[in-house]
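Asks: mind looking at a prediction? Sequence and model below.
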Amino acid sequence: MDVFVCRCLDKAAVIVEEESKTGNYSNPWRLCTVTQVEELKILVRMFPIWATGIVFSAVYAQMSTMFVEQGMMMDTSVGSFTIPAASLSTFDVISVIFWVPVYDKFLVPIARKLTGKERGFSELQRMGIGLFISVLCMSAAAVIEIWRLNLANELGLVDEAVPVPISIFWQVPQYFLLGAAEIFTFIGQLEFFYDQSPDAMRSLCSALSLLTTSLGNYLSSFILTVVTSLTTRGGKDGWIPDNLNKGHLDYFFWLLAGLSFLNMVIYIYCAKIYKSKKAS
């Protein structure tokens, strides 16, 4: 496929008979320079890698949406204090602060010895690790939700929209894993787009990598809308009703974990066939 696309793009730099007769080579819509064609090829090769970041961003969006909904149905009290469910995103920040020095001081030297690369991990490897951690993050959230729903059933709280007596701090692992995934994927993505983009388009490509965040939020909303529409047919409560004790938020988390795993498999394939830009 890549070879076919590249051959098609090569034709943009070929002088046709009509241009040879008229001697007019100034129309950029009919004739491109070899440099322009090669730069476009680089962007085409980068596109699949960029697209896989959208699913990860959809997972990342759960930190401010479904994770908060889940936390509101758990015990948020610590002594006489009540912890807002949304405040647990602090542990994502703590995770980032923790993993940055650990990555630089411990993981990179170990990886450097194993791979022989100055950076330890390549940008593609770093993003792949982040995608794998995102699968673990959603799996952890699903396991906690299964536990919460089982306890709600045992205590007879299924029909009551009240928090289940499980400490909200059991959500910390999923926030911590999400922070680790963020370090590997987002930073690896920025490095990848900066290093691999055409020299004249580095700023644009770096900004393009950030576009995955907004598209990921749209994808998250789309998935939620589809899930709600499909699971509420026939008057059913659905996976995510107003009373989460009657729902199956765990199914939603497993769905995202499955999509993340499929996305990771596609990413691994795209990363293997990706041809790095020659050093300029």
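Replies: Here it is on my side, so go on.
Asks: C-alpha from now on. contacts and neighbour counts both.
Replies: Noted.
Asks: need the strands for the stretch 151-280 of the chain, in chain order.
Replies: Applying DSSP state E, counting those that start in this stretch to the stretch 151-280 of the chain gives strands spanning 164-167.
Asks: err, the stretch 1-150 of the chain, not the other one
Replies: Ranges of strands within the stretch 1-150 of the chain are 74-75, 77-78, 81-82, based on DSSP E, counting those that start in this stretch.
Asks: any chance of a markdown table for the ones you listed, columns distance to residue 163 and mean neighbour count?
Replies: Output for the strands of the stretch 1-150 of the chain, formatted as a markdown table (distance: least, Cα to Cα, whole Å; neighbours: other Cα atoms under 10 Å):
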| stretch | distance to residue 163 | mean neighbour count |
| --- | --- | --- |
| strand 74-75 | 5 | 20 |
| strand 77-78 | 11 | 12 |
| strand 81-82 | 13 | 9 |
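Asks: wait, which of those is closest to residue 116?
Replies: strand 74-75 (46.9 Å; Cα to Cα).
Asks: show me how far that closest one is from its chain's centre.
Replies: With Cα atoms, centre = their mean, to the nearest Å as the basis, strand 74-75 stands 28 Å off its chain's centre.
Asks: so what secondary structure elements neighbour that strand?
Replies: Where contact means 3 or more Cα pairs under 8 Å, 6 or more residues apart in numbering; DSSP states H and E, strand 74-75 is packed against strand 164-167.
Asks: which residues touch the strand it packs on?
Replies: For strand 164-167, contacts defined as Cα atoms under 8 Å, 6 or more residues apart in numbering pick out 73-77, 148, 151-152, 157.
Asks: comparison target, given below:
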Amino acid sequence: MKFWRESSSLAPVDSAGDETALERYTQNDTVDCEGRPANKATTGGWRCTPFIFGAEFAEKTAAFGAQFNMVNYLVGVKFLAKAYSANMVTNYLGTGYLMTLVGGIVADSFLGRFWTIFAAGTIQMMGFVVLMLTAFLPSLNNQYCEDDLKKDCRAAHGSSLSTIYVGLYLIAIGTGGIKACVSAFGADQFDSEDPREAKSLPHYFNVFFGSVEMGSLFASTLMIWIQEYKGWKWGYAILAIVMGAALVLLVSARRLFRYRVPRGSPFTPVARVFITALRNRKLPTPTDQSHLYTGPEEKAPQGVIRTSNLKFLEKAAVLREGEVATGEEPNPWRVANLQDVEDTKMLLRLLPILFSSFFYWTCSVQFSTFTVYQVATMDRRLGTMVVPSGTVGGVFLTVSILLTIIFYDRVIMRLIKRFTGNGQGISPLRKIGIGVITPAFAMMTAALIEMKRLRVVQDEHAEDSPATPLPMSMFWLVPQYLIIGSGQAFIYVGSLEFFYNESPRTMQSLGTALVSCTMSIGVFTSSAIVSTVNRATRHNHDGQWLGNNLNRSHLDRFYWVLGGLSLINVMFFLLAAWWHESVTRAFSSSAVAADPDASPPSAAPSAHQA
């Protein structure tokens, strides 16, 4: 099912010279739900973003409602080992992020962003239903304990454990499809070719991220309270209902949205370029651009800028003698279009930033797993109420992110505009850089606080009493959450802007999926590090670093290792950022030299502001 007609023309006006019509319709190839050129007065813009923000708030309430407290469900209800549970959660999160690549391909090739979001949301809702069954059906609860102290327990196994995996990975598949499309779908509501609408994009990404964090805050408070005190089956049932509400909200506004028609898999032209360049590897690279294939004359894009890097790929556009018959197009798997070559180069230029920014998420995921275990050993009293351990981390993290977003949007951006005249704020790449630096400080702070907690354990002789709360307040963890949360506000928003703006226009769903790809690499790296540390310290004379009894473990040493690795990663990122900036400057010089009035038809690298 589609909201657009395959046969509809995307030409925005019937008369190319009609300035009024040019102002009336979008110029970024978006259409309305009937397949007609999108009218700015009736579609898109801020009028429809409340529905996107509301749907994202509901979806994130459901997703985070499962994520924040999952380790407590696996350890406290299903009696799984702490390290196993931590890796189970991080692998589930990593799969969800990795599935964004699949979601991006499906959106760009077949369904479009809107229907990909709807289909993925439906799958995610099914996952919550399956998790509800694991808490509700007696046949799926085969864990048991020999005594009330829960010291000799048999963990969930067989069909019970398998069903948990099914539920988690259905949620992961759904999460991937939604993450790949929802931020880009919202950005499609603003015409990047209209200066008035384009300047709203940075503010849109900030508000979008704010809706994500409001869902996170709601999940970490009310949803976790329901799970802990009203029962896990009710907790997961409500998450399924919330996800259903998100889908209803999105569909209800379908006539207000602007849609981008699927153009085919973004990987197809990339594959053509690599295969054809490899086939033509022995051919010389022409110095004259006129010797490179730019497409049929009537369809060839104007102003294609030939960049000076990755010259090997240009061999894909070299025409062999007799390759093209008069009036015919060549086989695209034998001769690539120069624009496809430049789009492939543009995508490859993003990879160093991707591979140098993932380690933030390696560190951040610890605050959803091992830090939750820490909180469970601490004094969590707030007045007469005992705060669930899953709530503590979720609230601390979310509040720090929201405060950072508000402070940046309302204070820093206004100061930058006042003193520099730049209303765009800090450049996306610099935002990512701020985020990359913060894990080093966060993990070192976390290590110091864990050392303090272990001293309290020794003073209280509580080494063998991990279930007894220590006389150490949960508020000791605020500094580490404040640092990592501030970093997340910068790196997530900066990454969304960076990969969306600097991806070829035909690959923007894939571009935003790369943001989640960095998260996927990060959390899978976390799983690998946890497994390695577990094996390496299993027989330590002074105790395993990540054992089931946190009071006899050495979590502080694990945090010191992550802090040191974070510093190394900062060096790698600085090199990647320097390379990207130098390539961007070279691109701008090439563009001016080739044609001062020309701009690449897909997507030029965005200007790096302050």
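Replies: Done, it's in. Owing to the predicted nature of the structure, the values given are computational and were not obtained by experimental measurement.
Asks: that older thread, export the strands of the stretch 1-150 of structure 1 to a markdown table and tack on distance to residue 134 of structure 1?
Replies: Formatted as a markdown table, the strands of the stretch 1-150 of structure 1 follow (distance: least, Cα to Cα, whole Å):
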| stretch | distance to residue 134 of structure 1 |
| --- | --- |
| strand 74-75 | 23 |
| strand 77-78 | 28 |
| strand 81-82 | 29 |
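Asks: out of the ones you listed, flag the one nearest residue 185 of structure 1.
Replies: The nearest among these, by Cα to Cα, is strand 74-75 at 29.7 Å.
Asks: now the helices for the stretch 401-550 of structure 2?
Replies: Ranges of helices in the stretch 401-550 of structure 2, per DSSP state H, counting those that start in this stretch, are 413-420, 428-460, 478-501, 508-537.
Asks: with residue 583 of structure 2 as the reference, name the closest of the ones you listed.
Replies: That would be, of those and by Cα to Cα, helix 428-460, which comes in at 13.6 Å.
Asks: mean shift of that closest one relative to structure 1?
Replies: By mean Cα distance after the TM-score superposition for structure 1, the fitted helix 428-460 of structure 2 averages 1.3 Å away from its aligned residues in structure 1.
Asks: dump the residue contacts of the residue opposite residue 261 of structure 1 in structure 2 once aligned.
Replies: Residue pairing (TM-score structural alignment): residue 261 of structure 1 is matched to residue 567 of structure 2. With contact taken as Cα under 8 Å, 6+ apart, residue 567 of structure 2 is in contact with 437, 440.
Asks: what about residue 567 of structure 2, distance to residue 246 of structure 2?
Replies: Distance from residue 567 of structure 2 to residue 246 of structure 2, counting by Cα to Cα, to the nearest Å: 40 Å.
Asks: what of residue 510 of structure 2?
Replies: According to Cα to Cα, residue 510 of structure 2 stands 23 Å off from residue 246 of structure 2.
Asks: for these two, indicate the residue with more neighbours.
Replies: Neighbour count, other Cα atoms under 10 Å: between residue 510 of structure 2 and residue 246, residue 510 has more, with 32 against 24.
Asks: how about that one, what's its partner in structure 1?
Replies: Match for residue 510 of structure 2 (TM-score structural alignment): residue 204.
Asks: geometric centre of structure 1: which residue is closest?
Replies: residue 56 (1.3 Å; Cα atoms, centre = their mean).
Asks: show me what contacts the counterpart of that one in structure 2?
Replies: When structure 2 is aligned by TM-score structural alignment, residue 56 of structure 1 is paired with residue 360. Residue 360 of structure 2 sits next to 435-436, 438-439, 522, 566 when contact means Cα under 8 Å, 6+ apart.
Asks: at 6 Å instead, please
Replies: When contacts are counted by Cα atoms under 6 Å, 6 or more residues apart in numbering, residue 360 of structure 2 touches 436, 439.
Asks: tell me the spacing between it and residue 434 of structure 2.
Replies: 10 Å.
Asks: try residue 71 of structure 2
Replies: The gap separating residue 71 of structure 2 from residue 434 of structure 2 is 29 Å, by Cα to Cα.
Asks: more neighbours, these two?
Replies: Neighbour count, other Cα under 10 Å: between residue 71 of structure 2 and residue 434, residue 71 has more, with 28 against 18.
Asks: residue 315 of structure 2 -> structure 1?
Replies: Checking TM-score structural alignment: residue 315 of structure 2 goes with residue 11.
Asks: and that match, how far from residue 29 of structure 1?
Replies: Distance, residue 11 of structure 1 to residue 29 of structure 1, using Cα to Cα: 12 Å.
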